[in-house]
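>>> I need the structure of the sequence given here:
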Amino acid sequence: MTASALLACTALSGCGVLGEEEADLQVYSARKYGSEDVFAQFTEETGITVDFLFADNAALLERIRTEGADSPADVYMTVDAGNLWNADQQGILAPLDSEVLEAAVPAADRADDGTWFGLAKRARTVIYDPDQVDPADFDAEDTYTGLTDPQWRGRLCMRDLDETYMTSLVASLIDLHGEEGAREIVEGWQANEVEVMGNDVLVIEAVEAGTCEVGIVNHYYLAREQAEGKAQGVELYWASQEGAGTHVNVSGAGVVETSDNPADAQRLLEWLATEGQAALIDGNHEFPVNPDVEPDAEAAAYGPFTEMTLDAEVYGSLNARAAELLVDAGWE
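As a prediction, this is how the structure comes out:
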């Protein structure tokens, strides 16, 4: 959505739960994934009404900054822990003192100062065509680096830089291996003639069609496809299980510093992390951050896995450098 489209959103049908009525809460969200139904359920259960704007993360942050103290935004919601960290660094989010959130969201998935909280988790891992690939050929200790091996030449598909998914993955590799080590990994993927595609669904479809044999995607994209009876010939492999673990990231939210209704905004976050966790992840097949909530059947079917340590500061502070590294290596 462009900035002009975002500005017009309040006049469009479907931009909010209430239509023309004034809502108790205004959510600015870069996370879609059926959020309208989740907000409607929150309203039904609590009586707190919600209006929302959907746009890409950069447009939302620009709008909040432009609106300043007059911003109607109460809650900022986005994908990628790096985006949450950056919003915190810009002073957009208010620190919360919430025993509910601290109990529901593990420390690794939230800001130390309570400015943002992860609410749903995704893993960025390997998928493959089992008719062409023996999973024993993957490097179980460092699967992402292992894809630089010449045996994978002409067999790889990955996605472009339109979302933060690839840059956050590479940022985590910079943290693990240093900048030169991460550069060697990216250049190794390029040397293996990786085919870069516009989104994760295209990568899955390419593996299913035999255009490539191995891809890297967020797990929930594959779960969505398979829940719809598609991509039945594609398997998931949990990366780096004998090493640092599989790269993970979160969707999350925080209360905007200038909110006129911070109490209800906090209540929304608390609900999303507790009673609303299942509603938030169901249908999109992300993993819950709340350890007391079970993942849905599609996500659970992939089995347990060891997670790479999530570091929002790494994702946020190194994201631009990761993008530069990818571009320098010829990523399109």
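
>>> please count neighbours and contacts with C-alpha atoms only from this point.
Fine.

>>> in a strand, Phe52, correct?
Yes: assessed by DSSP: H, G, I helix; E, B strand; the rest coil, Phe52 belongs to a strand.

>>> right, and it touches Tyr28 too?
Yes: using Cα atoms under 8 Å, Phe52 is in contact with Tyr28, at 5.7 Å.

>>> show me what contacts the residue lying closest to Ala30 once chain neighbours are set aside?
Nearest non-adjacent residue to Ala30, counting by Cα to Cα, 6 or more residues apart in numbering: Thr78, 4.6 Å away. By Cα atoms under 8 Å, 6 or more residues apart in numbering, the contact list for Thr78 reads Ser29, Ala30, Arg31, Asn57, Leu84, Ser251, Gly252, Ala253.

>>> next, the second sequence, to be compared with the first:
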Amino acid sequence: MFKNTLKRISLLLVAAMPLVAGAAGEVNVYSYRQPFLVEPLFNKFTEQTGVKVNVVFAKKGMAERLAREGKHSPADVLLTTDISRLIELQDKQLLQPVDSKALQAAIPARYRASDDTWYGLTTRVRNIYSAKRLGEVDFTYEELADPKWKGKICTRSGKHPYNVALVAAMVAEHGEADTLTWLQGVKANLARKPQGNDRGQVQAIHQGLCDIALGNSYYFGKMLKNDKQKVWADAVNINFPNQKNRGAHVNISGVAMAKYAPHAKNAKALMEFLASDQAQAMYAETNMEYPVRAGVKVSELVSSWGEFKADHLPLETIAANRKTALVLLDKVQFDL
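Sure, this is the predicted structure:
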């Protein structure tokens, strides 16, 4: 009787635990991506597999949380918004490789880690927005340093991961010395101190504060679908830079498996689902991004912007220059 009582108490304690690491039929996700983007995907995955998806949403601090939790972390799958955050997780050894033929077949080599620790899911272009009052302009990133644009450029912080990735791409393409000179030229052309987000730069163009801005492609779609912000988007052209040479800089949203994932099998299944034709189409349609999987159609709105040539450089090559990019941004005191 005493043994039976202990057994009942033990079962009650297990049932009361908020997130059971070894629970079957579940997968735990830490996500930088917003709920409206990923919840439809998770619901579809659960519908098809019966595996429940538990999600923790955050804007920052994923690496710190995983490091703090260590081997006791409940995290299985990690969703991030750009290459810089994936590399941070990789550098801090918070990921484990996922050997998956399905992922390797679906995702081009330049959009995944050579050690299989992370995989891209969608891509977005680091566009140059230009005021329609300028007419049609054929841009390159290099031309942002041209003195003819003095006092005409707006951008968010140079140290935001989106801009750090672009600077790292410039280092990979041109070397450290030339990129430093380029950054000095871009800073000299700024209309104001770096501030706000990508959409805020398009608003500034609409307000006549500047004529040119850097911004991710999907923000254009978001503004066009926002009653308040549509007037901002209507004031600019979206330009794919460097189309006559190496192509436009591309960043990714990505996925990885946590180092101590307690539900590794379910985690792998979810990652493979996110790279499937069905999920890729849903993901790209919702966030107006480009699927990494070949053959998946982009949304009608994104398609209306036209085709573009993407930079040939693997994202790992670009990411390897991330620390150099940060040093150069400090050297020119870009945000001051």
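
>>> give me the number of residues near Pro72 of structure 1?
18 (other Cα atoms under 10 Å).

>>> what distance do you get for it to Val27 of structure 1?
Computed as Cα to Cα, to the nearest Å, the Pro72 of structure 1 to Val27 of structure 1 distance reads 9 Å.

>>> give me the subset of the contacts of Thr78 of structure 1 lying in helices.
Within the contacts of Thr78 of structure 1, residues falling in helices by DSSP state H are Asn57, Leu84.

>>> end to end, how far does stretch 29-40 of structure 1 reach?
Using Cα to Cα, the end-to-end distance of stretch 29-40 of structure 1 comes to 15 Å.

>>> now that stretch: buried residues?
Ser29, Ala30, Arg31, Ser35, Glu36, Val38, Phe39, Ala40 (16 or more other Cα atoms under 10 Å).

>>> quick check, the second one in contact with Ala59.
Same thing as Ala30 of structure 1. No: counting by Cα under 8 Å, Ala30 of structure 1 stays clear of Ala59, with 9.0 Å between them.

>>> which residue numbers in structure 2 go with the top helix by length along structure 1?
The longest helix of structure 1 (DSSP H) is helix 165-191. Helix 165-191 of structure 1 corresponds to residues 162-188 in structure 2, going by TM-score structural alignment.

>>> ends of the matching stretch, how far apart?
This stretch, stretch 162-188 of structure 2, spans 20 Å end to end (Cα to Cα).

>>> number of residues surrounding the aligned partner of Gly91 of structure 1 in structure 2?
Aligned by TM-score structural alignment, Gly91 of structure 1 pairs with Gln93 of structure 2. Neighbour count of Gln93 of structure 2, defined by other Cα under 10 Å: 14.

>>> which SSE is Gln93 of structure 2 in?
Here Gln93 of structure 2 is covered by no helix or strand, with elements defined by DSSP states H and E.

>>> which non-adjacent residue is nearest it?
Gln93 of structure 2 sits nearest to Lys259 (Cα to Cα, 6+ apart), 7.5 Å away.

>>> the one you found and Leu78 of structure 2: what is the separation?
10 Å.

>>> isn't Pro262 of structure 2 right up against Asp76?
Yes: if you go by Cα under 8 Å, Pro262 of structure 2 and Asp76 touch, sitting 6.4 Å apart.

>>> more neighbours: the two, which one.
A direct count of neighbours by other Cα under 10 Å for Pro262 of structure 2 and Asp76 places Asp76 higher, at 27 against 23.

>>> residues contacting that one?
Contacts of Asp76 of structure 2 (Cα under 8 Å, 6+ apart): Val27, Asn28, Val29, Tyr30, Met257, Ala258, Tyr260, Ala261, Pro262, His263, Ala264, Ala267.

>>> list buried residues within these.
Listed as buried from these are Val27, Asn28, Val29, Tyr30, Met257, Ala258, Tyr260, Ala261, Pro262, His263, Ala264, Ala267; burial here means 16+ other Cα under 10 Å.

>>> no further queries at this time; thank you.
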